[in-house]
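Peer 1: no sequence for this one, just the structure:
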């Protein structure tokens, strides 16, 4: 351990660190307030050091961490970047993250912690310290962690090169790290009063729904108990169970199965509404105000880079990518995500990005023509499949066509399409057949993608991101069919994820030059949300739109729709830039 009290020893270490070509660092933080208490370093793959941290030592480390000539390596570095940024240190030249490298090599793994990777990649036993471990044991574990990270880097780099993932790693995933760290540090401002008022209204509605359901059932029961609901539906009310799913405990009362029962008895529809509102209330209206940081007045969610197998980002603590978009209270929740005084919320959303990607990947002439002509792809599909003029496409027919567009291109079969579009299985089969006649290129692409998955055991995006599919060789038909759907889904969804990541990286780099006070506050799959000073709206809108639309060239135009408002739920004005 380097002593901060011994000035000679401390300064000698800093001089040594500053001369290194590269080093591993691993931050230790306190559980209570996430303050940096120490940093372990590994140099040359041979020497490890532990440096206790205070404000003075961080100030002396700042020029080293910000030196672009020194490469920094680590494991799952986003949190470290955040903590250092909170202390005024903008880490430069992060050139390796062992967690991200492991994720790219095996995107279906359950976790990428050091203990697991040490075992699988280095054949080393590296258990976590016991809960009551001594400070000496914890210090030694931290130092050894830095050494393990160095060794993992040496093992993982050639693996990335061997499977052609190094370019994706260096040009997309690593540059995204500081972007996500900054988004998390930025947070999003919340008006808790809006949520509290909505929660009171929902509670009243839930009470009324409960009384209505009890009256239909002829007795009171626990509405949150599937077992009690099952007894009411199938024993007391005698509703037939034909066509419903069955689990270990009996007939399912899931949302999908209750949907099937709506015509059989009105209690099913009331239960669906009750569950939806109860979940909305507990997950968002009641929970979000409790998650507001007292210091910043904002919610600081996590955006996870190494979770989904397709390359998409996910969100947690809380999940801000799953905020409802429909219904009265879904809109209210988004209205609680507000812009501070003097600023506006600006949202940029890719329009039909996944369909544009499949049109390009499939080289489908009809779909490419529709996008190039600026036609509404769902209305166009409806017109072709139903054999009607565009002017005769009703909102209902367009909705069904939208379901077909997204469903069929993701491997949805006739049964799934029938349920989603609320049509018969016979009609669904006919529509799928007509769809592939209209979009012959898409049909060929889906077939070829499945064949590639069988030949190679994996599928990939335009940028080389891979998803391995061992399940496609399963003797179990359901497992095999699901793997085929994954094979179709991943190249499309994964490419969309890569495209928006590339746009985020470039916008993050260029935004301070255009509007220093603007910030990215959310990423929701195909949408980026910003907080922008009112005076900079047009400049930022132009930068964001141009970047998102020109970040890659497909065979069809890429369109980013820009909207602004005082809150995320009031994006009424669409800027023309």
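Peer 2: Great, that's in hand. Just so we're clear, the structure is a prediction, and the values are computed from it rather than from any experiment.
Peer 1: going forward, measure contacts between C-alpha atoms and count neighbours the same way
Peer 2: Will do.
Peer 1: all strands of the stretch 201-350 of the chain, in order?
Peer 2: Using DSSP state E, counting those that start in this stretch, the strands assigned to the stretch 201-350 of the chain run over residues 246-247, 250-251, 298-299, 302-304, 314-316, 343-350.
Peer 1: got the buried residues for the fourth one?
Peer 2: Of the residues in strand 302-304, 302, 303 count as buried by neighbour count, 16 or more other Cα atoms under 10 Å.
Peer 1: can you list contacts of that strand?
Peer 2: 180, 184, 313, 314, 315, 316, 317, 318, 319 (Cα atoms under 8 Å, 6 or more residues apart in numbering).
Peer 1: swap the cut-off to 6 Å and go again
Peer 2: Applying Cα atoms under 6 Å, 6 or more residues apart in numbering, the contact partners of strand 302-304 are 313, 314, 315, 316.
Peer 1: try this one next to it:
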């Protein structure tokens, strides 16, 4: 019979690193890291602790993990504890893979996700104070957290309390979580092991490409700055940039900051450039973007390599990090030690940054991208017949939208876009941008601004109004969905995704209504991505999950593995099996394969 146990580890060195130069005790991939103690709590008062000072610590550690294999094991922030076990026993130790890992921080989020809790930090301390106010061990636990001591007695007491309270917390939360949410929570927990393995593996960075990126983007910025006769510090200072634009160049601001100063944000600069037709503005924006790539990504790579003393970076993965359930990555530990870059924000246009992320010798990257994921989810939730029919017939939805806007026949649009006829390509781009911009309630002025700020496409207000009206006419089910989602949220008090992840709404003002509309779509995107990670990891243990960016998943696979095997597996997944609602649409993924993220070939 499977039983539920709690596990916690204590790690070193402590202090985190000599002279406060790092967070080594939080970095299980680092050579200086070590495990000082393992604690386990279980049913009927079961408890076990082992310490590094013991004669058989390594063997005892392995024995305890093997004992837990096949059972449900709950941790608080489980990715870290799983990674610790991997550091001790190896990445592919079968006992670690055999444990049914659970996480009380995730369970708390599934229960507590709401407008009221958006700023709540799900530390064990905060969760104990919120859900175990009357626990017999609470006061001693809090006192231990407040008075850290680096001795055997302290760490022994701490690991025991952490295990006992994690187990007690799990029992409370598990009884509170509604039954329809359990399957989604369990699927998310199945991502814990592959994310821990990917975090430990790290992502190889090519320093030569990083250097090339620095030279390329700096040279681009320098040329523009020289042509404009301005200095780089001007672009880095809103005050100096404002003085240049609005005093020296005599341009009119679009908006003002909260302090009343003319805004120099990128969107305003683009609009100023369009209105004034001053070519200097677009050049200035290009220089700013080049410098941003350097400061955010190139410098991020260099700082990570220097801090880690390794060309493998280890950004910290975070499941259910936003209210929609989307995953993200932290580029810094303790907000100051650079261990990677924000992978979930990889720039689409700065290709050299993606070229810098390379597969190590003996492996390749397998890249998977959900095809039109949010549009397909919208079709599912809105039940819009035209959208469902188009997807299920394999049609180009952007061409369908273009036909509605311009009256050009669908066949002409598809053929003209394939042949590169400029007028048709431009029309289809407008259809595409309308589809991508109009799902979540948007007005004509906002659509006009979005076309320009996000897609560099200038349209007038009359065109924006026509595009929106054409969208609502082509897909009448979507405005109906907006109202339905709001009504459901008002009635139930929450919005829900395909896996029954919930977001509880305190207020149904405009912001609350927008969350009621957005959450089912974006939350379901998180559900689908996690399900794919869980299924692929289970079926292909030789693969290592590395990165999620937007709707894409990137894996490291052995050279001798046929990537088409994975594609065939994914193409034959019955998504209906995993959700408690009938799916009216499939969710295909596009595949690519290559030696770096910037050099992938479609499969």
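Peer 2: Sure thing, it's come through. Predicted, not measured: the structure shown is a model, and the values here were computed from it.
Peer 1: now the TM-score, please.
Peer 2: Their TM-score after superposition, calculated using TM-score structural alignment, normalised by the length of structure 1, is reported as 0.86; 536 aligned residues with a Cα RMSD of 2.7 Å.
Peer 1: nearest to residue 495 of structure 1, of the strands of the stretch 201-350 of structure 1?
Peer 2: strand 343-350 (13.0 Å; Cα to Cα).
Peer 1: how close does that closest one sit to structure 2?
Peer 2: For strand 343-350 of structure 1, the mean distance from the matching residues in structure 2 following superposition reads 1.9 Å, by mean Cα distance after the TM-score superposition for structure 1.
Peer 1: tell me which strands and helices the following helix or strand past that strand is in contact with?
Peer 2: Toward the C-terminal end, the helix or strand that comes next after strand 343-350 of structure 1 (DSSP states H and E) is helix 353-362. The elements that helix 353-362 of structure 1 packs onto, with contact taken as 3 or more Cα pairs under 6 Å, 6 or more residues apart in numbering; DSSP states H and E, are helix 440-456.
Peer 1: please redo it, this time with the cut-off set to 7 Å
Peer 2: Using 3 or more Cα pairs under 7 Å, 6 or more residues apart in numbering; DSSP states H and E as the contact criterion, the elements in contact with helix 353-362 of structure 1 are helix 440-456, helix 477-514.
Peer 1: taking structure 2 as the reference, give the residue range the helix or strand just after that helix aligns to.
Peer 2: Scanning forward in sequence from helix 353-362 of structure 1 by DSSP H and E, the next helix or strand is helix 365-372. Following TM-score structural alignment, the partner segment of helix 365-372 of structure 1 in structure 2 covers residues 385-392.
Peer 1: mean per-residue distance, that stretch to structure 1?
Peer 2: Once the two are superposed, stretch 385-392 of structure 2 sits an average of 1.2 Å from its aligned residues in structure 1 (mean Cα distance after the TM-score superposition for structure 1).
Peer 1: residues of that stretch that come out buried?
Peer 2: Within stretch 385-392 of structure 2, the residues that count as buried by 16+ other Cα under 10 Å are 386, 387, 388, 391.
Peer 1: ok, residues contacting that stretch?
Peer 2: Where contact means Cα atoms under 7 Å, 6 or more residues apart in numbering, the residues beyond stretch 385-392 of structure 2 that reach it are 379, 397, 475, 585.
Peer 1: most neighbours among the residues you listed, which one?
Peer 2: Neighbour count (other Cα atoms under 10 Å) singles out residue 379 as the most crowded of these, with 25 neighbours.
Peer 1: so how far is residue 214 of structure 2 from that one?
Peer 2: Going from residue 379 of structure 2 to residue 214 of structure 2 by Cα to Cα, to the nearest Å gives 43 Å.
Peer 1: counterpart of residue 358 of structure 2 over in structure 1?
Peer 2: Residue correspondence, TM-score structural alignment: residue 358 of structure 2 in this structure matches residue 338 in structure 1.
Peer 1: wait, that match sits on residue 190?
Peer 2: Yes. With contact taken as Cα atoms under 7 Å, residue 338 of structure 1 and residue 190 are classed as touching, separated by 5.9 Å.
Peer 1: more neighbours, the two?
Peer 2: More crowded of residue 338 of structure 1 and residue 190, by other Cα under 10 Å: residue 190, with 24 against 21.
Peer 1: and the more buried one, how far is that from residue 526 of structure 1?
Peer 2: Taking Cα to Cα as the criterion, residue 190 of structure 1 is separated from residue 526 of structure 1 by 22 Å.
Peer 1: and residue 92 of structure 1, by the same measure?
Peer 2: 28 Å.
Peer 1: neighbours around the counterpart of residue 401 of structure 1 in structure 2, how many?
Peer 2: Residue-level alignment of residue 401 of structure 1 against structure 2, with TM-score structural alignment as criterion, gives residue 431. If you count neighbours by other Cα under 10 Å, residue 431 of structure 2 ends up with 24.
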